[in-house]
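>>> What follows is a predicted structure for the sequence shown.
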Amino acid sequence: MSLLRIDAAGPGTTLQDAGRHGYLRYGFTAAGPMDPLAHATANRALDNPPGAPAIEVSLAGLAVSAEEAPLGVALAGGEFRIALDGEPVPPAAVLTLRPGSTLTVRAGRAGAWCTLAVAGRIDVPPVLGSVATHTRSGVGGLNGRALQAGDALRIGEARPGPGEVHALVAPWLDRPPEEIRVVLGPQDDAFAADQIAAFLAGPWTVTPRGDRMACFLDGTPLTHARGYNIVSDGIAMGAIQVPGEGRPIVLMADRQSTGGYPKIATVIGPDLGRLAQAQAGTRLRFRAVSVAEAVAARRAEAEALAPPVAREPLVRSAFTPEFLLGRNLIGGVVDGAA
């Protein structure tokens, strides 16, 4: 058993597993990770079960420490600035967090979400079969809220990681967000052909307004062929609504269960994380693909994660005084005159 102490946590940092599925009809949103591929990669790197609970870190950052026993952790997602006791760590890495050490995760030059998985079982009771946190309804996680300083997570069956920091060899996490693949519909017939073409041509800019519920886009407004109100129907993650003012809204992990605006297209599963990692100000375009192409992309993603995630030892090119002192390189006193 180990204890993971939350020393600092910015808004939006939550516990997420694969999501709370099967309850959308009752108004319970699945929640789950904003970047499913990063979540899966971090867990796979530790040989955790698929969809195991992990910490999803927002741009506001996180600092954690281990107590009682060493704890293996893996990180994957955006290009965050990560450090272990002040020493830089690759943005996708696996390491051992030892008692007395501190791991910090801070926003970097790219990406909006980072997954921190632990080698073991985060001991939090599930709600409706999941620990995924949905803060708007107060369900899951730690009493339905985001993590905050002072929280402590019990880790059952805790295992240490490697003796030194290793970078994860995960090229599938390199996903420039400039092009997002979509399947048109289910209400693309609510738009004339020229508006479908305008939607695909873009470009669209990610606004700062977004959160776990939705990604708001700015650009030349689209017009509807027959009004913008429809009978409310179910909302899948990645559904792109176009409200009356004409600017698309992509519904994400904490989306509402139903919506009454036409959905011009739906982001395919493998590109959900690509969009989620786009920081405010990112310009992007959408590309329409067939259902068969979407399925092939999902299959390729699964095949990439099937074998163990390769690792590379971290090679340091610079050594700070703090790093050298921590290694206790001096074994005794030598008389220079001898």
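Looks like it came in fine. Residues are numbered from 1 along each chain as shown.
>>> Could you use CA atoms for every contact and neighbour count after this?
Will do.
>>> What residues does the closest residue to Pro313 other than its chain neighbours make contact with?
Ranked by CA to CA, 6 or more residues apart in numbering and with sequence neighbours excluded, the top spatial neighbour of Pro313 is His166, at 4.4 Å. By CA atoms under 8 Å, 6 or more residues apart in numbering, the contact list for His166 reads Ala93, Val94, Leu95, Arg311, Glu312, Pro313, Leu314.
>>> For ChimeraX, write a command that selects the buried ones of these.
Buried subset of the contacts of His166, written as a ChimeraX selection, criterion 16 or more other CA atoms under 10 Å:
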select :93,94,95,311
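>>> For Val131, state which of the contacts of His166 is nearest.
Nearest to Val131 among the contacts of His166, counting by CA to CA, is Val94 at 23.2 Å.
>>> Wait, the closest one touches Pro160, no?
No: applying CA atoms under 8 Å, one finds Val94 not in contact with Pro160, separated by 10.3 Å.
>>> Quickly list what's touching both of these two.
Residues touching both Val94 and Pro160 (CA under 8 Å, 6+ apart): Gly72.
>>> re earlier: which members of the contacts of His166 occur in strands, if any?
Ala93, Val94, Leu95, Arg311, Glu312, Pro313 (DSSP state E).
>>> let's bring in a second one:
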Amino acid sequence: MAAGLGVLDAGTLTTVQDAGRWGLERFGVPVGGAMDEFALAAANRLVGNPPDAAALECVGAGPLLRAGRDTLAAAGGAGFALVVEGRRFPLWMAVRVRRGQRVGLSALSDENAPGVWGVLAFAGGVDVPPVLGSRTTYLRGGFGGVQGRALQAGDILPLGRPSLGAWERAGDCLPEGARPAYSLEPVLQAVVGPQAEAFQPQALEVFFHSSYQVLPASDRMGYRLAGPRLIHAGAADMLSEGLARGAVQVPGDGQPIVLLADRQTTGGYTKIAVVARASLPLLVQCPPGRGRVRFQPVEAAQAQQSWRQLCAAWEAREEDALLTPV
């Protein structure tokens, strides 16, 4: 096998993802990228990569790979464990993997715990050819990653060159206090949306004082929620405009949809709110069919500050206390 990673078992749905394909929305190309931005960034930092480097993202059963060279691996997200030659390691820890060893993600079967998406990063990053400036896989469009598709057994994934001193990071971990507070019932910060006036006056109060179930019909495009109906003052439709990650669209049935990584570039439904970036990892790791969410109103400045505080964990330099050896 060539030096890199050989796919022994692709799992349920494993793709190559990075921080997304930015700057092309005006041409109709979605941003995409990892569902859990924090997990991608933190796992990459643990193995010495830039936070936006390409890694593997999985949902359901995780992948199993064979290392074609010595490498360093770290996993992030929720609901998974890192496994090297049958030995389990916790998430948020850099682990040395020897050439020829099997490495992968194993899904945890705890119905009382959060977790949907796992991220597996390797020193040097997954070095598939970039498409339109990104290695991220866009499944609906059939491009990026490995031929625009999910991984298959037999695939060979090249790895990039590790950063200087990457091997010294083995054993580094991200302290629990620096991780997102994943939960089955998270409270999500949200900023009042650009079309809040398109709803009846009580709609915002209903939105911020209700609990919503995350529906099974949720995916990388968006998480569908079910709860008290949000009633429009007029029509639910509007002229289409650009869509931000975290935008809460409300179609005519009054049930909110939070738009996520693979959201369309434009949309014509009114938006009652926008979920703060720091809260999106909590949402995406809230299991569809089991989880419920509530919304907390915040100003834009507070939402921005929450993201900066969360990012402090992986923006810290090596000597900072946030990345500590075990």
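Arrived safely. Note that the structure is predicted; figures quoted are calculated from it, not measured.
>>> Residue in structure 2 paired with Ala236 of structure 1?
By TM-score structural alignment, Ala236 of structure 1 lines up with Ala244 in structure 2.
>>> what about its match, helix or strand, and which?
Per DSSP states H and E, Ala244 of structure 2 falls between elements, in no helix or strand.
>>> And it, how close does it get to Thr136 of structure 2?
Distance of Ala244 of structure 2 to Thr136 of structure 2, computed by CA to CA, to the nearest Å: 18 Å.
>>> neighbour count winner among those two?
Between Ala244 of structure 2 and Thr136, counted using other CA atoms under 10 Å, the more crowded position is Thr136 (31 against 18).
>>> can you map out the strands along the stretch 151-300 of structure 1?
152-156, 166-169, 179-184, 204-206, 214-218, 233-234, 239-241, 249-251, 258-259, 263-267, 283-288 (DSSP state E, counting those that start in this stretch).
>>> Dump these into JSON lines; add distance to Ala45 of structure 1 as well.
Output for the strands of the stretch 151-300 of structure 1, formatted as JSON lines (distance: least, CA to CA, whole Å):
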{"stretch": "strand 152-156", "distance to Ala45 of structure 1": "17"}
{"stretch": "strand 166-169", "distance to Ala45 of structure 1": "8"}
{"stretch": "strand 179-184", "distance to Ala45 of structure 1": "26"}
{"stretch": "strand 204-206", "distance to Ala45 of structure 1": "31"}
{"stretch": "strand 214-218", "distance to Ala45 of structure 1": "29"}
{"stretch": "strand 233-234", "distance to Ala45 of structure 1": "34"}
{"stretch": "strand 239-241", "distance to Ala45 of structure 1": "30"}
{"stretch": "strand 249-251", "distance to Ala45 of structure 1": "29"}
{"stretch": "strand 258-259", "distance to Ala45 of structure 1": "35"}
{"stretch": "strand 263-267", "distance to Ala45 of structure 1": "26"}
{"stretch": "strand 283-288", "distance to Ala45 of structure 1": "30"}
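>>> looking at those, which is buried most?
strand 239-241 (a mean of 27; mean count of other CA atoms under 10 Å).
>>> Over which residues of structure 2 does stretch 190-198 of structure 1 lie when aligned?
Going by TM-score structural alignment, stretch 190-198 of structure 1 lines up with residues 198-206 of structure 2.
>>> can you give me the end-to-end distance of the matching stretch?
End-to-end distance for stretch 198-206 of structure 2, by CA to CA: 14 Å.
>>> just how off-centre is that stretch within its chain?
30 Å (CA atoms, centre = their mean, to the nearest Å).
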